[in-house]
Structures are given as structure tokens and as C-alpha cells.
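In: Kindly generate the corresponding structure for this input.
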Amino acid sequence: MNLNSKEGSAGITALLVIAIVFAVNFLVGGLGLGNFRMDLTQDGLYTLTPGTKRILERLNADKPVTIRYYVTTEDRVMPPVLKTLAGTVQDLLVEFQKASQGKIILEKLNPNPNTEEEDRAREDDLQGMTVNQNGDNIYLGMAIQSAAQKEVLPFISPDSETSMEYNIARAIQKVSQEKKTVIGVMSAMPIMGSPMFPYQRQAGQDPWIVIQRLRMDYEVRDIPMGTEKIDSDISTLLLIHPADIIESAEYAIDQYLMKGGKVIALVDPFSVVAQRVYSNQQNPATGQPGGVVNPTSDLTNLFKAWGITYNKSQVVADVNYRGMAQAGQNPVELQLPREALNDKESITAKLQSLRLYMAGSFKVENQAGITATTLFSSSEASEMIDATEAEKLIRDRLTNFTPSGRSQIMGLQLSGKFKTAFPGGRPKTPTASPETGGPEDDATAPKPEAPAQPVADAATPKTEEKAEAFNISDGTIKESVNDEGVVILFADADMMYDALCVEQDRTTGELVAANSNLPLLLNSIEALSGGGDLLQVRSRASTKRPFAKMDELREKVERDYRPKLQALQNKLNDTAQKMGPLRLKDGQIVADQRQIKELDELKKTQVDINRQIREIKKSQNKEINFTESMIVALNCLVVPLLVVSVGIFLAIRRRVSTAAV
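Out: So this is what the prediction gives:
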């Protein structure tokens, strides 16, 4: 072939193009240089959420975050499904690295069996999975570290693909924090525990397991029920059964929320724990019977401002989700399955079941600027019953039940811009008696008659604008400082009591989660303590997309054949019932010619019906297979046909142009 000819030049050009394509593919795909791409997937599989990007923007450039990504690459031991997952995770980590603008250092290590990198994986507390009799382990996980702070994702399973962005963003946020986040806790029950009183020969009470668990990751601060101010350094305020809360404490919570604080509240229409465990309990300091803890808790003023209706005298009874009690299945002791939980929210997406005891419910009214999201609810086979009647069901069975036909909301998330529940300003603090003490004894407590502030000149517009946001007399903030306010509400406080959320492992003797109650609260705290950004980190869609159109067409075919099959199946069942009386228990036929003849006819009918069913199923399967083959063929041929069509069009256009010259 003459290289100077047109054919020779075209061949050289084609070879050069192929070489360039291979080189670019190697540099971009193999070495990750540039790594530019457009995310054209329906669910944005390769695009980070705004919440993640804000977390990365706040990273300190002087304290970069190092991600050591461990993945076994040896084909001999690494299953194909995990190799595919490893590629997806690496793509996501590259997106994190790019969005961080140099604040994240990504290291990829290959801990293949019997290598130094496998030793490094073990040092980083990664979890290996044994895959053969030789004891070879495979690794797929990461260690995320900044200075001395380290978080580990020990092993990434295919089931965790959808929550991968959330898990990585959470870990990055935790290691980048210089000190522990502060969580405030308010409760009418002694959930924080009590000290030991040796003179009474009585040990103190341990904190609830949920408090012990929170102290592992956070600084937990006890907030008195009568508080008049919530410290600004508290990231999230946790209320567990705020029974008999006074207005000044509600006001403190309200103003904390207005200033950007996050609130989680567990209220209860009838707390069995408050009534049976803590009421009339002996005081360890005096040895005398203690007081009574009101079993009912409410946040009357706050709920009204948030658009929440909550009946504190009624509990949810559900015959579909009822659990077990002393008298058998109890419709007020609820066992919510996974279907009752919102699988679209990161807080509840991976939870399996919840256990609630005499829980209440919420109704939501549309409130300007506030978005309400249901986290979990009852089934439609439920109704609201009086709390006193519900208490009887602990011992007796339910005899009269009429389902309401709609589900009851028991877990709720409110987000957006909140307005104060106290537009008139700070409520007056009730005067305490000398015996009990109170605000009168507190020199820092606000006085009921504060001197009025001088009225600003009406001609000054700035003062009028300020009056829209603040109460001039006492500084009450009228609305939240931003639109990122978050409140999470649960209509049961008992669900966090030890007996309802943990159990003892029979093998190790350690306390482990008995259900998803404890993970629910830990997820909520974790999401809110992240400043709201983690709440916006969605559960990513899976890269394993179902063939929805194929399933839809298959269902259409089966729907067309279903009536025929059902009619024949019913006829077959009738035939079998008629044959039954004609047989003896030992399988012998009754020696009656009429019955023998009738039985033979029924057998022939049975064989004929079975033949018709087989033929219909064959036709059904044939049509399904044809439909699937057509879809596969179209998917395989569309792109080549499109390329050929473009090629033919360009060839015709070139020939026309050449002919014109």
C-alpha cells in the first residue's frame, strides 16, 4: 500500500485515532488523570449531595483528611460482585476528593493475601472475610483519619451501597471535629442515673443504656426540667418524657430552636416506665418513698406553634403490628416491621423493626415554612383508644375494635424556618413558695416586672424592622435565624428504656440491641449533631437497577393469562373434592360399578384440566420469552443501527458534496 495515497493516509489516520483513544482511556480511566465525566443517570448516582459538599467546604486545609481505601484485587479470591462494588466505591471517593479541593488525601491499598498491605489493613482495624479453606481473607473498607481522630468502615457489603455517601460524609465530619459535640438531655425521669449513697447501703442507679451509649461519642450534659436557658454550645437537645414541663422551660427550648439549635423530643400519653418504675420509688438519700412521675408528657405551646396536634389521653392500638404481652398478643404493645418505616430517610432507611409501648400519635397541620416528613407509622388496621382502656389491655384481651382505616403517625421530622411559640415574649415565671424555692431564690432569674425599654422614634425605619425579629422588651427571637431548623418527634418515651431496646447476648453476656429502637435515636442524634448537613445526604440509589420495563411487560402477559389459569385451577379443585369421597383411607376403591365409572371420568377430567393448564403456561412462557428477546434485541441493535445510519448519512452527504465539485 502506497503511504502517499489517499488509502494509505486514511489507514495511518485511523491507527493514530485508535492509539490516541487507548492513551486517553488509560490516562483518564486507569490513572485517574482529569477524571472528567458527566452524570447522566436518572438518580444522580455519581453526584454528591449539597449536604456533603458543605461538609467538605468546612474542612480545615491545614488539617487534611486522609482516606485509606483498602480493596483486595487478586482475582483468585475476590468475588466478581465485590469487584464491581469496589469500583463504584472508588468512583465515589474520587468525587469526594475532587469536591474537597485538596483537603482530602486518597490512598488506595491492595491488601491481597500474605502481603504487607494486608498487615496495614489489620492495623487500621479493617475486617477481613475468609473466603477459602486456606484462610485467605479479602478486604473492602476504609480508614478515615485526621490527626489523631480516626473512623473505620470495616467492611463494605453490597447492602450498604445506598448509604455509602452518608457513611463516608459522617466519618469525615466526625474526624474533622476538634472536640466532642455537646448533647443536652432533659427528662422528668432519672435517666442519667443516680449516685451511690453508702449510708443507706444502697447502690446508685446506672444511667439508661442510651445515655451510656451517647457518652461514648458525645459530651452529654444534664439539663434541669426547670431550666430557663439552653446553652448555645449544645448541638442537639434531647427531651425524653418532659412531664409537667413549665412554660419558662418551653420558652427556653423555643428560643434555643430559634437560634439554630436542633431538638429531639420523645413524649408519651402513658409512660408505663414512669408509672411503674419511677413513681413512689424509694429515695436513696432519705430512705423514704419518692414522688410520683406523671406518666403523661406534652409540649403544649411548642406543638401548637409547630402545627402538631397531639392527644395526650389516647394511645395507638394496632391489630396488624401488635406484639406479645402476658395475655397474648397486645395491640398497644407495637412491633413495627420494616414496612412501617420510611426507607427514603437516612435516619430510618436501614432499620428493621421498632418496639413501642402504649404510644401516642401526631397529626400535622400545614405550617408556613415547615416541611413535615413521616418517619414511622402504624398500619391502617389501627385506632386511637383511651389510655385507661389501653392499660387494661396489658392483662385482658381486646374485645371491641373498629379500625380507623388510616395509619397513625408516631415518628415525625419537621424541618424549615420555625416561628416562636411565644410571640408575646418571655412568659412570667411562677412565684415559688419559700418551702420549694425557685426563681425568687435565684438572683439571676428574670423579674416579673422588668423596666420598660425606651420607645424608639417612629420615624426610624431600622427600629421598626428590628421589632419584627425581636421583642423589644426582653429580646425574644420571633423566628429562627435560618431555614435549616430541625425537630424530630417520637410519640413514645418508653421505647428507649433498657428493657424495651436491649437484651443480653446469650453467648457473650453483653447487652446488644434487641431491635432498632436504640439505632433510631443514635441515627437521629448523629444526623442532627452534624448541623443539618447529614440530613440532606440522601440514600444513594443502587447501581443495580431492576429491569422495571421487563417486569412490567411480564406482569402484563401473566395478567392476561391469569383468569384462564384460575378458572381451570378452581375446576381442578372441584374435581379433586368430588374424587375424595370415592376413595377409602387405605387407597382402595369402593366396589361399586357406578362409583368406579364416575371416578374414572373424574380422573380423565383431571388429566384434561392439567393438560390445559400446561398448554396455557407454555403459551404464557413463550410470550414472555418472546417479549424479553425483543427487548434484548432492541437494546443490542439500536446503537449499532444508529451508528450505521449516521455513517450512511455522512457517506451520502460526502458523495453529494464530491459530485457537486
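In: C-alpha only now, for contacts and for neighbours.
Out: Noted.
In: Could you pull out the strands in the stretch 451-600 of the chain for me?
Out: Assigned by DSSP state E, counting those that start in this stretch, the strands in the stretch 451-600 of the chain fall at 485-490, 502-504, 511-513.
In: Show me what the last one packs onto, helices and strands only.
Out: Using 3 or more C-alpha pairs under 8 Å, 6 or more residues apart in numbering; DSSP states H and E as the contact criterion, the elements in contact with strand 511-513 are strand 502-504.
In: run this one through as well so I can compare:
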Amino acid sequence: MIGVTSSPTLAVARREFAAYFASPLAAVFIVLFLGLAAALAFYLGGLFERGQADLQPFFAFHPWLYLFLVPAVGMRLWAEERKAGTVELLLTLPVTAWQAVLGKFLAGWALLVLSLALTVPLWMTISWLGEPDHGVVFASYVGSALLAGAMLAVSSALSAATRSQVVAFVASVVACFLLMLTGYPLVQDAVRGWAPAAVADAVAAVSFLTHFQAITRGVLDLRDVLFFVLTIAAWLAATVLILDPRRIRRSAALAALALGFIAIVGLSALLLRGARLDLTENREHTLSPATIALLESIDEPITLRLYFSERAAGDFPQVRAHAQRVRELLLEMAARSDDGLLVEVIDPEPFSDDEDRAVAQGLTAVPLPAGGTFFFGIVGSNTTDGELPIPFMQPGREAFLEYDVAKLVSALVVEDRPVVALYSTLPMAPAFDPALGAASSGWVVDQQLRELFDLRRLESGFTTIDGEVDLLMLVHPQGLSDDSLYAIDQFALRGGRVLAFVDPDAENAAADPLVGAVAGKRSSDLGPLLAAWGVDFDPTRIVADPEHALAVQTREDGPTEPLLTLLGLGATAMSQRDVITAQMETLNFSTVGALAARAGAGTRFETLVASSEGSGLLPTSLLGTVSATPANLLREFRAGGGARTLAARVSGPITSAFPQRDGDGHLSRSRVDLQAVVVADTDLLADPFWVNAAPGGFAEPFANNGDLVYNAVENLSGSADLIALRTRAVGTRPFHRVEALRRVAEQQFLQTEQALQQRLAELERQLAALRRGDDGAAALGAEQQAELLRFQQEKAQVRLELRDLQRRLNADIEALSTALRVINIVVVPLAVALAFLLAGLWRLRRRRRPAV
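Out: Sure, this is the predicted structure:
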């Protein structure tokens, strides 16, 4: 009995929860939810086809599932009691209205949370396929549970206002739909058309969808959590007001409740900024220690002005969401800077002074389809009249947001930048491009180095290296004289740091020998220097690796084939203990060489990047010939020798590689330990291997090649503040199991496919030769006609076999996809249904058992 329990609220909750399972209602609801949620994720969300180990397609449909399923649960909370006339009876028991309302709500919410918890097999599925960010998944589950609770509280209040469950259901669907849409641009534009901006912001602040999506990023922001808690409390309070007949001035009380709710939500948005728990694996939404250290180093105030065309962005929800993220980051950085960083947000209205200033300061004016322009950029300035812009804040670069802003702040801090001396025989620098008939801006790597460091280029034949140089960067050092090599040797012995990119076959080698390259030769090394530093490198051998080989298409409309010398290396191929490669996920190398620790060396050799255990070596003589096809390289390949080091950090005491030399200032032993990084590839620096051109002159990275270079330069030059930001750039989480199946299938069917392609080409050649014998088949003899027919039939059969081979190539992946769909959409709901059925039969049997 409710009256004898110590907790009336829990007693009501237990009674209501048991009532759900006393009928098939709970079972039907849970099975329906499990089936629909999984089906939407797989078929509409493309959970498997995306190839990403996350549950974003699953949670994206939760608001719309809840829009109909939650009111189905909430409509009976009070409408049924009202219709049966039991509300007054319930309230006459030793239970307050609050206890009754809260108890019923907790029972319904428990049913919803149980339904959500039973979707864990989907979480297990993506964990089996790849390596998801479990913190993001957990936060999304929390957000989904809070969203369901908020919608149930709305349904509770509307159910209390009517005797009809149907009316309660429809009213709840409409109310929840409106509360989800309040943050949408169309609604915002309509509100801003007649109300002040403060009112529009207040309306946007009560959007269910906005707060839910913020949580699914993997961040439990106290403002978002508090919003849902306050929403639940406010609507349950409204339920109490509606149910209690003793309340007077009910409308005034409800209005006061609504205003109080909006006021508290608004204040929490201002006062609780930065109070959040970042559950992402790499703390992607938390200011890194490097950024905090940078902010604390600001001596003179720096001002960041965010120009964002608020009204013009109404039709671009993705841009608006990104703008909110940018605004939040800037304000958080300002709060951590101890007044060193000032932030201003400006809406450059058309034909205003703000618009003119935005253009004058270098921001990109994006033309809109309906006319006018749109601005979304940042201008930073310091007290010495230094001014730098970020012309346009691309939503696609959100993963780089903290780095981009920190880089801007770093550039405005008045201090000397590290000096990097660069010697390169590759066409990295800006120069006149005869093919384009215009100036080239150079490689992206070179552009970024010029922005971040004091970059000084060494000319061919250099014999000295300035003492101001913090880091010597060597890229494809071909044809160095002994004097140049000696200068490098002495620089390293004096404690200078070295970053060297050598290559057994540089595909981007400059053809002009005037820049230092040796005509006709595409390999490079450092002569005796690498040996003196404890590194072995053979410039006549390249690494081939089937496990990491990328697929290429050698002819138009032809199949893709794995090229053993073009490597796409994942996180498992990189050292996660070194700041240069930690947390990076993708590196693309081409015709890369192998490095090894030299026997008896006194230096420490640490592998940064390595091939797989199944790799091998191929001679460079195979390259640059017509026979250097993916198929021929595969035939020549022999695995052996285990994993090869492709990039390494070398440190420790060294001796001179030129012991025979002497003179003033000559060093035979190092004053301090050598600090160097050696990479056995130069092609990774070229744009095609890691960036795509994007509108507005931006470069969109698809691999971490640039991060490898920047991290190495920053680390070796002593400027490590931005390393942590760089290593958080790329966030793909592929289905490793699916990729492994695809690689195995490609290796199994490659030779068969090549044989069929060769047979098809031979048949086409024979058919062409036969037809050239006369003008057509009608003039051929009977034997020749039969031969022609046989060739045509065999050609059709070969084409059929090729199509079948392509189908079988993906058969295992398709079978896996089908199996996972069946398990999550059919098997799991049926298993739950069977469990409910067995539990029901067990309860029925207990009831029929005669009392003893």
C-alpha cells in the first residue's frame, strides 16, 4: 500500500511501472522502438555504408522517433485517470500531488530509458567493426535519455489537461515538434521579424534539438544538462498546477512558471559558460594546455573581432551551428586569458560601416543566391598595430578551430619566431609556373612554414649555416658538396637541430639542375652524415607493403588495383608515445625508403612511422618503366624482414663525419646531444598526397602529412605550443574489420581479374584481326564465320565472369552488412519479444498455481 511505504513517490513509480508490463503495452513499445531505431540507422542513416565507427546516424533520428513514441507513453499518464475519475481518489491518498506526478513520470521515464538501454547491441556492433569514441557514444546516450525525459514531461502536462488520450497524444506531438523547431533558422527569422533580438535568443534557447545535438558532440555542458532538468521540472510543475483543483489563478501561475523557466535558462547560459565535462577521447572540445599556456603568455592585450552575418545565415543551419561553436571558443579563451584577450562580436549589416571595415580588413565577402554578401571571419589585432585576419571560418574545418584561432593569437604575440633554414631541391617555394603562365604560391607545406616560422632558404653550394638558425630542414638534399655536408655536420655538432627528408625515388624531383638536383637521378641521401648519426639508409631500395597499399586506377573505366609502393598508413603504424606522431591517424607515403639503427652507434634510434610486418623491399630499378604496373610490382614482391622504419627520431652524442678536417672552430665531437628527425620520403610533402583544393583558396587536408611536418618543426625548433592542437586535427574512425575484408578480397581476386582482363584484350585483338580480313562477317567463309561467332561468345563469357568477379569481390562485405542488419533490426527485437513472452507465461503459471 502507498500509505505504509517510506517513499510515496517510489511507491507510485513502482505501481505504474508494473502496470506497463501487466499488459503487452511495454513489450510492443520496446520492440517497436528497437526495430525502428536500428532500421532508420542502417537504411536512412547509412550506418554501415558510411564506414565510420560512430553512432551518429543512430542518434540523429532519436528526436523524430521520440516525437511520436514518447507521447504514446505519456498520453495515458493522466488522461486515463481523468476519464476513469480516479484522479481525485489518488490525490486523497497520503500522497501529495507532486509525489503522484513525479512517481508517474519516473515510471514512464524508466520505460523509455530501458528501451534505450536495450539498443546497446548497436554500440557493440560498431565497437566490433572499428574503434569508436566511447565517450561520445556515452554522452549521446545521456543526451537521448534527457531528451526523452523532457518530451515525457511535456506529454504529462498535456495529458493532465484532457480526458482523451487521443487529444493528449496529438497535443503532445505538436508541442514537442514546436519545441524542437524553435532553434531552426526559419522560426528564428520569423521571430526576429517582429521581436527584439533578446526575445529571439530566448526562443532559440528552449530548443530541444539544439541542446541535444550539443550533447551528442561528446560534451556534457552543464547548461545543456540543466536545460533538460529545468524543462522536466517546469512541465511537471505545470502538471501539478493543472491537476490540483484547489489552485486559484492557475493561468497566472502557469505564466509565471514559464517566465521563470526562460529567465533561469537565460541566466545559466551566461553564468555557467565553460562548466562542462568533455568526454571525447582526445578532449576535442577542451582548451589544450598549449592554448592555455599561450593565453597566459600574452603581455599586451589582443583583440579578436568575430564578424558574422547573423540574419544572412538564416538559410544555412550548418554555418549557424559552427558560428555558435566559434563564439563559444572565443569567449572561453577570453575567460582563460586574464584579460589578455578581448572578444567582440560584430554583425556587418549591408551597406554599414562594419561591412566596409570587414572588407578592408581582408575578410571574404561570400555572395548570396538572393543577393547581398555574407561574412564569417575573425580579425585579430594587437597594441602595436599588428593586424591579421582569418578570411572565412569554414564549417568543414571545425576540427582545426582551436588551432586556427591559437595560431592567429600566437602570430599577434610580439616575440621572435623560431628561425628555420630550409634547403630543398624540390619545387616547394613560390615561383613562376610556365605551365600556368602565372606565379605559383608553392606547396601548402611551404606556405604554412612561412606563416609560422622565420623561414630562410639556403642556396645551392652553401658552406655555412648562420648561428641564428634554430632548425635546419633538408628536403631531398641531392648533389651536396663536401663543404655543404661539412657545414651540416658542424651545425649538428654545435647543437643545431636537423629535420631531413631523404628519398630513394622522389616523384616530385625538380628537373632543373640549377636548383641543385642531379639530372636523371631521383634519389637523395646525406652521404656520410646519416652513418655518423647512427642511421642506415639504402637509396636503391623502396618499401612495398600490401597491408597498407592504396588502390589506384591505371586506366579509365578500369578496376582499381593496390599499388604496393603507395602507402596509406593508419594510427597503428605511428608511435603514440612521441609528440610528433601521437594521435595522428593517416599518413600517405610514396616510394618510401627504409631506415635502420646502425650497429654499434651511440645514438638512440626511435621509430616514428613503420610499415607492417608483412612488408618487403623492391629495387628502385623497377620504377619508371612501362612494366612498373601494380600487377607487375605485386608479382615481384616478396615479404620478409618484418616491419621497416619509415621515419625516426635520432638523439644522443655523435662524432664528426669528417674527422680528417681541422681548423678554427672545428668540432670532432658534439657539444650537446644531437636532436634530429629523419624521414625516408619526400613525396609526402607534395600537395596531392594530403590536401585537396577548396573554394576560397583554402586547402582541405585528408591526411596528417602536414601535421607530421609541422609537429616535427615545432618540436625541434623549440616551439611546441601548437603541437597538441595539430595532433587533434583528423578524426576519422574507419571500420577496420571491413577494410581488412576488402584487402583480403582484393589480394585473392587480383590475379584472376588480371588474367581475365588479359584474355579479354587478347580476344578483342583477335576479333579485330579477323574482321580486318574483309569488310564484314557476311563475306567470310563458313569456318571463319564460326570462328568469329566463337570469339564473340567467348568475349561475352569473359565479360560475364568479370562482372561476377566484381560481385564476389564485395560478397563478404555485403554478407557482413546483411548479417548486422538482421541481428540489430530483427534478431534483437525478437529476442526481447521472446523474453517478454516467457516472462508473461511464467507469471501466468504462478497465478494458476494453487495455493498451499
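In: And the TM-score between them?
Out: TM-score for the superposed chains, counting by TM-score structural alignment, normalised by the length of the first structure: 0.54, backed by 480 aligned residues with a C-alpha RMSD of 6.1 Å.
In: Deepest-packed of the strands of the stretch 451-600 of the first structure, please.
Out: strand 485-490 (a mean of 23; mean count of other C-alpha atoms under 10 Å).
In: Could you list every helix and strand in contact with it?
Out: For strand 485-490 of the first structure, the packing partners by 3+ C-alpha pairs under 8 Å, 6+ apart come out as strand 262-266, strand 409-416.
In: so it versus strand 262-266, what angle?
Out: 10 degrees (axes from the mean of the first three to the mean of the last three C-alpha atoms, to 10 degrees).
In: Measure how far strand 485-490 of the first structure is from the centre of its chain, please.
Out: 14 Å (C-alpha atoms, centre = their mean, to the nearest Å).
In: between that strand and strand 409-416, how big is the angle?
Out: Put simply, strand 485-490 of the first structure runs at 180 degrees to strand 409-416, going by the same axes, to 10 degrees.
In: List of residues touching strand 485-490 of the first structure?
Out: Strand 485-490 of the first structure is contacted by residues 257-258, 260-267, 410-418, 524, 528, 532 when judged by C-alpha atoms under 8 Å, 6 or more residues apart in numbering.
In: ok, 6 Å please
Out: For strand 485-490 of the first structure, the surrounding residues in contact (C-alpha atoms under 6 Å, 6 or more residues apart in numbering) are 262-266, 410-417.
In: The residue nearest to residue 398 of the second structure when sequence neighbours are not counted and residue 329 of the second structure, how far apart?
Out: Closest residue in space to residue 398 of the second structure, ignoring its immediate chain neighbours: residue 322 at 7.3 Å, by C-alpha to C-alpha, 6 or more residues apart in numbering. Distance, residue 322 of the second structure to residue 329 of the second structure, using C-alpha to C-alpha, to the nearest Å: 11 Å.
In: Now do the buried residues in the helix or strand hosting residue 605 of the second structure.
Out: Applying DSSP states H and E as the criterion places residue 605 of the second structure in strand 604-610. Buried positions in strand 604-610 of the second structure, judged by neighbour count with 16 or more other C-alpha atoms under 10 Å: 604-610.
In: Now do the same for residue 229 of the second structure: helix, strand or coil?
Out: Following DSSP: H, G, I helix; E, B strand; the rest coil, residue 229 of the second structure is assigned to helix.
In: same check, this time on the one 5 residues further on
Out: Secondary structure state of residue 234 of the second structure, per three-state DSSP, is helix.
In: Tell me which residue of the first structure lines up with it.
Out: In the first structure, no residue is equivalent to residue 234 of the second structure according to TM-score structural alignment.
In: How about residue 595 of the second structure?
Out: Aligned partner of residue 595 of the second structure by TM-score structural alignment: residue 362.
In: So its match versus residue 319 of the first structure, what's the distance?
Out: Distance of residue 362 of the first structure to residue 319 of the first structure, computed by C-alpha to C-alpha: 19 Å.
In: cool, residue 551 of the first structure as well?
Out: Relative to residue 319 of the first structure, and taking C-alpha to C-alpha, residue 551 of the first structure is found at 33 Å.
In: Just give me the neighbour total for the closest residue to residue 193 of the first structure other than its chain neighbours.
Out: Counting by C-alpha to C-alpha, 6+ apart, residue 193 of the first structure lies nearest to residue 207, which is 3.9 Å off, once chain neighbours are set aside. Residue 207 of the first structure is flanked by 15 other residues according to other C-alpha atoms under 10 Å.
In: next one: residue 312 of the second structure
Out: Neighbour number of residue 312 of the second structure under other C-alpha under 10 Å is 21.
In: any idea what sits nearest it, other than its immediate chain neighbours?
Out: The shortest distance from residue 312 of the second structure to any residue other than its chain neighbours is 6.3 Å, reached at residue 374 (C-alpha to C-alpha, 6+ apart).
In: Could you pull up the residues touching that neighbour?
Out: Neighbouring residues of residue 374 of the second structure by C-alpha under 6 Å, 6+ apart: 309, 365-366.
In: sorry, back to before: include distance to residue 813 of the second structure when you put the buried residues of strand 604-610 of the second structure into JSON lines, please.
Out: Formatted as JSON lines, these follow (distance: C-alpha to C-alpha, whole Å):
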{"residue": "604", "distance to residue 813 of the second structure": "44"}
{"residue": "605", "distance to residue 813 of the second structure": "41"}
{"residue": "606", "distance to residue 813 of the second structure": "38"}
{"residue": "607", "distance to residue 813 of the second structure": "34"}
{"residue": "608", "distance to residue 813 of the second structure": "33"}
{"residue": "609", "distance to residue 813 of the second structure": "30"}
{"residue": "610", "distance to residue 813 of the second structure": "28"}
